[in-house]
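# Quick one, what's the 3D model for this:
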Amino acid sequence: MTRSETQATDQAGYESGVGAEAGPAKVAGPCRSLVPVILAGGSGTRLWPMSREQFPKQLIGVVGPDSLLQATVARMKGFSGDWNVAAEPIIVCGEEHRFTTEEQVRASGVAARIVVEPARRDTAPALTLAAALACADGEDAIIVAMPADHSIADIPALHRAIDIAAKHAQAGSIATLGIPPTRPDTGFGYIRLGGALNDGAHQIDRFVEKPAAELAAQYVAAGTYWWNSGIFVVRASVWLAALEKLQPEMHAACVAAVKEGHIDGAYLRPDAAAFGRTPSDSIDYAVMEHVGTPSAPCAGVVVPLVAGWSDLGSWDAVWDAMEKDESGNVASGRVVFEGATSSYARSEGGRLVACVGTTNIIVVETDDAVLVCDRSRVQDIKGLVSRIREEHAPEAEAHRKVRRPWGFYDSIDHGDRFQVKRIVVSPGARLSLQMHHHRAEHWTVVCGTALVTRGEEQFLLSENESTYIPLGVTHRLENPGKVPLEIIEVQSGSYLGEDDIVRFDDTYGRS
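Just a heads-up that it's a prediction; the model follows:
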């Protein structure tokens, strides 16, 4: 047994199941189980205005009809070889995105274990929570950890790379997938290659941070640096043992959070107080930057991935990842190009976007915002969104159409003392029992049947019928039917913010 295998076995006494007692791992030696782990806690703004704080890029269809999360969930389907791939992936997401995450995974026909982080603490704690769950009841498994917001065109090539990486992981190494670079790029971290192995993989010499342009060019010219894809393959016990040595405070906090956590319907909820004690850090900084140094708790291996990978980290990267016309243009939605070259245009709100004579331009239209950007300046979008947020403009946080666990609402119009919303409630769903201090509401049913609670009353409304909810009166809207319920809500009052909601009862556990 190698040093890292011995260490993984000796250090495997940790809590691994929600609410279970800690105990030593029952499985030592060979491990044939692969557990996909999807890290879906991101809230990036580089794809604004499509990506928002409350609806980040993993939840949108950037390069196809499915969201990036749904594409990632499906990525391990059809995996061949001698490995047993778990039917239920582990998905780690934030509280604000849990309902949409569950909805999209369910729509994909996949049953998943969804871990809801009590707070944002970056990727290392997220992976640690998943590792503990993957070792439930003292078992062990090889984790295939993937970001939820990347694009990979060649899935068979991905599977071949994961198969090689899993063999190294089984032997006790932390394996990662590296992308042989096609150009100097300052937006990626790099992996400096160590000695070559007989299966195309390399030992990891070290991880290096995102370089300046001149240094990135030197890396590519040297041929000994690959891009860091952020995909890791490692035995759960090996990860936990490495973290315990390198980041003992993080290890202790995450293990305690899982041990003291509980199941809440479709979600696994780590204990918030325990998780709050963990430092915030990435996988790279917490563990991988130590690989190749004397302090390394185990070996590191990088496996090449040539599969049309993109992190979709900017609109320019989206343009680069998509099929183009003969002039190098990419269109999504109602778009017309006339004399345009190397441009990307997207109509998300349904309006026609016409680009005439544009070159190297990004145009993204949504219901409430339009972005026009030179492709060479896409990295400045993050700063732009920060400015919008400082001005307390709603376009930084949410779309006009806001998804809720019961369905969604779309803010159609608003003025000083009124707001008009289109509300759609899914069959069998219901809003919370609530009241408002500052507004009254008028509801008109346009499709379906509504069950209305208003004070002590409860009654049905059919199509073309309406009701009035006075200010300060407890009320609830439900859909008892089998088709979506659609209503038009007119709010009136001195304050119309979403924080003017006092909930008395909620099916979805919201406070």
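# C-alpha only now, for contacts and for neighbours.
OK.
# in the chain, which spans are helices?
For the chain, helices defined by DSSP state H occupy the ranges 3-10, 68-73, 98-107, 123-134, 155-170, 213-222, 236-246, 248-259, 272-275, 283-286, 315-321, 381-390.
# ok, and which of the ones you listed has the densest surroundings?
When the helices of the chain are scored by mean count of other Cα atoms under 10 Å, the highest mean neighbour count falls to helix 123-134 (a mean of 26).
# That one relative to helix 236-246, how many degrees between them?
Relative orientation of helix 123-134 versus helix 236-246 (axes from the mean of the first three to the mean of the last three Cα atoms, to 10 degrees): 140 degrees.
# And helix 123-134, what does it pack against?
Applying 3 or more Cα pairs under 8 Å, 6 or more residues apart in numbering; DSSP states H and E, one finds that helix 123-134 contacts strand 33-40, strand 90-94, strand 113-117, strand 142-147, helix 236-246, helix 248-259, helix 283-286.
# coming back round to it: distance to residue 479 added to the helices of the chain, as a markdown table?
Listed next are the helices of the chain as a markdown table, based on distance: least, Cα to Cα, whole Å:
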| stretch | distance to residue 479 |
| --- | --- |
| helix 3-10 | 52 |
| helix 68-73 | 27 |
| helix 98-107 | 18 |
| helix 123-134 | 36 |
| helix 155-170 | 41 |
| helix 213-222 | 56 |
| helix 236-246 | 43 |
| helix 248-259 | 36 |
| helix 272-275 | 33 |
| helix 283-286 | 44 |
| helix 315-321 | 39 |
| helix 381-390 | 35 |
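# Which of these sits closest to residue 406?
With Cα to Cα as the measure, helix 98-107 is the member of those nearest residue 406 (9.1 Å).
# tell me what that closest one is packed against?
Helix 98-107 sits against helix 68-73, strand 113-117, strand 401-404, with contacts defined as 3+ Cα pairs under 8 Å, 6+ apart.
# nearest to residue 217, of those?
Between the helices and strands packed on helix 98-107, helix 68-73 lies closest to residue 217; by Cα to Cα that is 30.0 Å.
# Now tell me what touches the closest one from outside.
Helix 68-73 is contacted by residues 38, 40, 57-62, 89, 101, 104-105, 108, 110, 146-151 when judged by Cα atoms under 8 Å, 6 or more residues apart in numbering.
# let's see this one next to it:
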Amino acid sequence: MLKIFPVILAGGSGSRLWPLSRQLNPKQFLPLADVNLSMLQATVQRMSGLETALPTLICNEQHRFLAAEQMRLLGMEQAKILLEPVGRNTAPAIAVAALQACENEDPVLLVLAADHLIQDVEAFQASIQAALPLAEAGKLVTFGIVPSHPETGYGYIERGSKVGDGGFAVSRFVEKPNLATAQDYLATGSYYWNSGMFMFRASRYLEELQQFRPDILAACRKALAGGTQDLHFTRVDAAAFTECPEDSIDYAVMEKTEDAVMVPLDAGWSDIGSWSALWDVSEKDEQGNVFKGDVLDQRSRNTYVHADNRLVATVGVEDLVIVETKDAVLVAHKDHVQDVKKIVEQLKSGARGEHINHREVYRPWGMYDSIDNGHRYQVKRITVQPGAKLSVQMHHHRAEHWIVVSGTAKVTNGDQTYLVTENQSTYIPIGQVHALENPGVIPLELIEVQSGSYLGEDDIVRFEDKYGRA
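Take a look at the predicted model:
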């Protein structure tokens, strides 16, 4: 039997990393610390070499295709993905995964966050191996990060007596301290940062949840029993899960159980919770700067610049974070980056869209980039992956012109189906049932010009969709 069953929590929003992290493309799906891998993919990759089953991902319904595509790129198309209709914190999410895991066996769950950075993979795996016999013996293991400085942004775990070869009893969990208290914790040598990573048998977690939060467990049982299976997606019953109480695993179980054990972890860990945290862990030049993208500089110090699309030039600035995307630019002092979330709150209260998605929007069939818009018109650059097909649909308020730039489009336009190749175009009238498909082996690139009285994405009536969208 495989010993370790990874459960990866991928439901966060990452609002402090706006404007890169957005509601529909949050930080766990972005390549922040690695240019080649997203945070989620790096989390999966660092388990390579351990004896594990395929991971189970837990993410929001609206991120399902993003998660599935990133797992496909790792060659893990068969990995299970549990979809949450709403966020209910970590205790219910882990409960659903544990209930599903117990359907056939009683595996040891390794619960990881999808948005953590771990720089020393060998040390990480050594801590996992040290925790495994404790978890197999019925303990509920949490991993305590060996602190490098008096951090006020993390909760702490106080170490108790030694348990087994590599663990310690948890004396207590403590909330985020002020600076003086954090300094005292560091001086004692017996306090660790609370990592939010866990290992335990699925049955043991469910037993403790039954004892301390039976209401959560009952709601999760109901939600899973009423759920549906769609390929490797598991959709829990939306009404039952929405009624589930919201609580973290720390409050619901770990702070109450008598079997909590901590295993130290000293592996270059960071939760990348802010732009300053990303600056901390990034490679810097001699002046302490981190530059990503097209950046020119004169005499700046200790500054982080991320340029997505345009040249960014800095002259004589210090301790700044500058992030440029296609539709937004952030300039913040490193000491105040925690307040970026307040900008996101302003965007929400002002009914603006820059916190929801980038100008580039990913879909299960490919992506589109809204390159221009004005009164009664909008222009998009659309990429359709080989073999992919947009839904059969119609619009009440807009017509569309499609101009193929590269590849070949198979177009359904009312009763007609025909091919459109490079430098050719076609027209879809208002109210016409239509579909777009890429029958070729290279990506299909086209320009779409929309015109009409209303151009919102909700003016789509779907008749048929291979991806199961309503």
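# What does the TM-score come to for these two?
After superposition, the two chains reach a TM-score (TM-score structural alignment, normalised by the length of the second structure) of 0.97; 468 aligned residues with a Cα RMSD of 1.4 Å.
# ok, back up a step: closest one to residue 52 of the first structure among the helices of the first structure?
helix 381-390 (9.3 Å).
# which residues in the second structure does the closest one align to?
Mapped onto the second structure using TM-score structural alignment, helix 381-390 of the first structure covers residues 340-349.
# What does residue 458 of the first structure correspond to in the second structure?
Using TM-score structural alignment, residue 458 of the first structure sits opposite residue 417 in the second structure.
# you'd agree its match is up against residue 410?
Yes - using Cα atoms under 8 Å, residue 417 of the second structure makes contact with residue 410 at a distance of 7.1 Å.
# mind listing what residue 340 of the second structure touches?
Here residue 340 of the second structure is in contact with 15-18 (criterion: Cα under 8 Å, 6+ apart).
# on that earlier part again, which stretch among the helices and strands packed on helix 98-107 of the first structure approaches residue 392 of the first structure most closely?
strand 401-404 (17.4 Å).
# If we go by neighbour counts, what in the closest one is buried?
For strand 401-404 of the first structure, burial by neighbour count (16 or more other Cα atoms under 10 Å) applies to 401, 403.
# picking up where we left off before, and the residue nearest to the match of residue 458 of the first structure when sequence neighbours are not counted, how far from residue 320 of the second structure?
Spatially, and ignoring its direct neighbours in sequence, residue 417 of the second structure is nearest to residue 411 (5.5 Å; Cα to Cα, 6 or more residues apart in numbering). Counting by Cα to Cα, to the nearest Å, the gap from residue 411 of the second structure to residue 320 of the second structure is 49 Å.
# how far away is the equivalent of residue 127 of the second structure over in the first structure from residue 179 of the first structure?
Using TM-score structural alignment, the partner of residue 127 of the second structure in the first structure is residue 161. Taking Cα to Cα as the measure, residue 161 of the first structure falls 11 Å from residue 179 of the first structure.
# show me what contacts the nearest residue to residue 277 of the first structure once chain neighbours are set aside?
Computed as Cα to Cα, 6+ apart, the closest residue to residue 277 of the first structure that is not its neighbour in sequence is residue 253, at 5.7 Å. Applying Cα under 8 Å, 6+ apart to residue 253 of the first structure gives the contacts 274-278.
# what about the most centrally placed residue in the second structure, distance to residue 165 of the second structure?
Nearest residue to the geometric centre of the second structure (Cα atoms, centre = their mean): residue 28, 3.1 Å. Distance from residue 28 of the second structure to residue 165 of the second structure, counting by Cα to Cα: 33 Å.
# Now for residue 270 of the second structure: which residues touch it?
Contacts of residue 270 of the second structure were listed using Cα under 8 Å, 6+ apart, and they are 116-118, 277, 281.
# Now compare those and name the two farthest from each other.
So, these by Cα to Cα: farthest apart are 118 and 277, at 13.0 Å.
# what does stretch 230-243 of the first structure contact?
Residues outside stretch 230-243 of the first structure that contact it (Cα under 8 Å, 6+ apart) are 4-5, 7-9, 11-12, 128, 131-132, 134-135, 140-147, 162, 165-166, 169-170, 172-177, 250-251, 286-287, 297-298.
# Can I get the contacts of residue 253 of the first structure in JSON lines including distance to residue 245 of the first structure?
Conversion of these to JSON lines gives the following (distance: Cα to Cα, whole Å):
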{"residue": "274", "distance to residue 245 of the first structure": "19"}
{"residue": "275", "distance to residue 245 of the first structure": "18"}
{"residue": "276", "distance to residue 245 of the first structure": "20"}
{"residue": "277", "distance to residue 245 of the first structure": "17"}
{"residue": "278", "distance to residue 245 of the first structure": "15"}
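# Which of these are conserved in the second structure?
Retained in the second structure: 274-275, 277-278, out of those (criterion both residues aligned by TM-score structural alignment, their matches' Cα atoms under 8 Å).
# Which one of those residues is nearest to residue 423 of the first structure?
Nearest member of those to residue 423 of the first structure, counting by Cα to Cα, is residue 275, at 35.9 Å.
# Show me what the closest one aligns to in the second structure.
Here residue 275 of the first structure is matched to residue 241 in the second structure, going by TM-score structural alignment.
# Kind regards, and thank you for your time.
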